[in-house]
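[1] need a structure here:
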Amino acid sequence: MHKNTICLWFDRDAEDAARFYAQTFPDSEVTAVRKAPADFPSGKKGDALTVEFTVCGIPCLAINGGPAFPQSESFSFQIATEDQEETDRYWNAIVGNGGEESACGWCRDKWGLNWQITPRAMSEAMAAGGEEAERAFEAMMTMRKIDVAAIEAARRGD
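    Below is the predicted model:
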């Protein structure tokens, strides 16, 4: 067991979500599914109660806790991408699997978990500071999925 683990509350599909994340992101896997030893408020004996998994090497625990605590934008995974192809792949996997687009590189999966699909070009532009960061930031504010070429053009002042 890890010293620190992110615990995520799901209504009832924690195992499906964890398996999707493991198939979608590198260095991700489902490591254990624990079944409920008895009936519980949102499930029956033998249902998946908790799921241990990793997302990009980060240890997580998902619990099927019922509808009491839905996901919100106050928690998200930020996935750094190298280029537009990788950005598109993750974005399309999440949105194309019943998720929805948001703004500025954010999207939500069908289980309600929020993701920031962030190209390194955007992070590097922000780190540069000054007018370069301002131009890139203003460009990003008009986007849903981040367009790497548009961010790079904004950085240059094109």
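[2] can we go C-alpha only for contacts and neighbour counts from here?
    Noted.
[3] ranges for the strands of the protein?
    Listed in chain order, the strands found in the chain under DSSP state E are 6-10, 29-35, 48-55, 58-64, 76-81, 100-101, 106-108, 114-119.
[4] contact partners of stretch 22-39?
    The list of residues contacting stretch 22-39 from outside it, by Cα atoms under 8 Å, 6 or more residues apart in numbering, reads 15, 18-19, 21, 44-57, 90, 93.
[5] which among the residues you listed count as buried?
    Applying a neighbour-count criterion of 16 or more other Cα atoms under 10 Å, the buried members of the contacts of stretch 22-39 are 15, 18-19, 21, 47-56, 90, 93.
[6] nearest to residue 116, of these?
    Closest approach to residue 116 among the buried ones among the contacts of stretch 22-39 (Cα to Cα): residue 90, at 9.9 Å.
[7] from residue 6, how far out is that closest one?
    In this structure, residue 90 and residue 6 are 21 Å apart, going by Cα to Cα, to the nearest Å.
[8] now show me the structure for the sequence below, then we'll compare the two:
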Amino acid sequence: MASDGFTTCLWFDGRAEEAAHFYVSVFKNSGIGEVARYPEGAPQQAGTVMTVEFTANGQRFLALNGGPQFTFTEAVSFMIFCEDQEEIDHYWAELTADGGEPGPCGWLKDRFGVSWQVVPDRLQSMITDPDPARAARVTEAFMAMSKFDLAALDRAYAGE
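    Below you'll find the predicted structure:
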């Protein structure tokens, strides 16, 4: 992995390689890098996957099989900014498949317990609109949603 920028390390309990392949399948501009295996005398069984380097949507990650000591929480999430409803629907379906869980306000957990926010790319400008009534209508609308409905947000923004 290159030494510039940041790499996010995700801690898994034996599912690092599976997770890396899953994320690579969901996002464009993705690929698997080097796979390191535990040596003899390590805290995990020798020969099992220790780390998997991967890129998802151009972002660098390292999936680590560290054991059951730590799990994911909603305190950290990855935001996916989407241009249209088709893109929102795609990521929502892919990331909630096979045991993922939908949550409120565009949040979800994937089958590995990683939290994601699938968000319209124009949401921030809508909720920071100089017209407080517009911002309030959009905020009220999205607070009632699980997966974002872009047409409903646009109607709320327009005051319809």
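[9] picking that back up, out of the strands of the first structure, which comes closest to residue 148 of the first structure?
    Comparison of these against residue 148 of the first structure by Cα to Cα identifies strand 114-119 as nearest, at 6.9 Å.
[10] and the closest one, how far from the second structure on average?
    With both structures laid over each other, strand 114-119 of the first structure and its partner residues in the second structure are 0.5 Å apart on average (mean Cα distance after the TM-score superposition for the first structure).
[11] list the contacts of that strand.
    In this structure, residues lying in contact with strand 114-119 of the first structure by Cα under 8 Å, 6+ apart are 71-73, 75-84, 87, 90-91, 105-109, 145-146, 148.
[12] widest-spaced pair of the buried ones among the contacts of stretch 22-39 of the first structure?
    Using Cα to Cα, those span at most 29.3 Å, a distance reached by 47 and 90.
[13] coming back round to it: nearest to residue 136 of the first structure among the buried ones among the contacts of stretch 22-39 of the first structure?
    Nearest to residue 136 of the first structure out of these is residue 90 (Cα to Cα; 21.4 Å).
[14] show me what contacts the closest one?
    With contacts taken as Cα under 8 Å, 6+ apart, residue 90 of the first structure has the following neighbours: 24-25, 117.
[15] can you show me which of those residues carry over to the second structure?
    Contacts retained in the second structure from the contacts of residue 90 of the first structure (both residues aligned by TM-score structural alignment, their matches' Cα atoms under 8 Å), given in the numbering of the listed structure: 24, 117.
[16] could I get the contacts of residue 90 of the first structure as JSON lines with neighbour count?
    As requested, the contacts of residue 90 of the first structure are arranged in JSON lines below (neighbours: other Cα atoms under 10 Å):
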{"residue": "24", "neighbour count": "17"}
{"residue": "25", "neighbour count": "17"}
{"residue": "117", "neighbour count": "23"}
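[17] ok, residue 146 of the first structure - how many residues close by?
    If you count neighbours by other Cα atoms under 10 Å, residue 146 of the first structure ends up with 26.
[18] state the distance from the spatially most central residue of the first structure to residue 153 of the first structure.
    Note on the first structure: the residue nearest the mean C-alpha position is residue 115, at 3.0 Å, using Cα atoms, centre = their mean. As defined by Cα to Cα, residue 115 of the first structure lies at a distance of 25 Å from residue 153 of the first structure.
[19] identify the residue of the second structure aligned to residue 98 of the first structure.
    Taking TM-score structural alignment for the superposition, residue 98 of the first structure sits opposite residue 99 in the second structure.
[20] coming back round to it: and the gap between the residue nearest to the centre of the first structure and residue 74 of the first structure?
    11 Å.
[21] sweet, I'm off.
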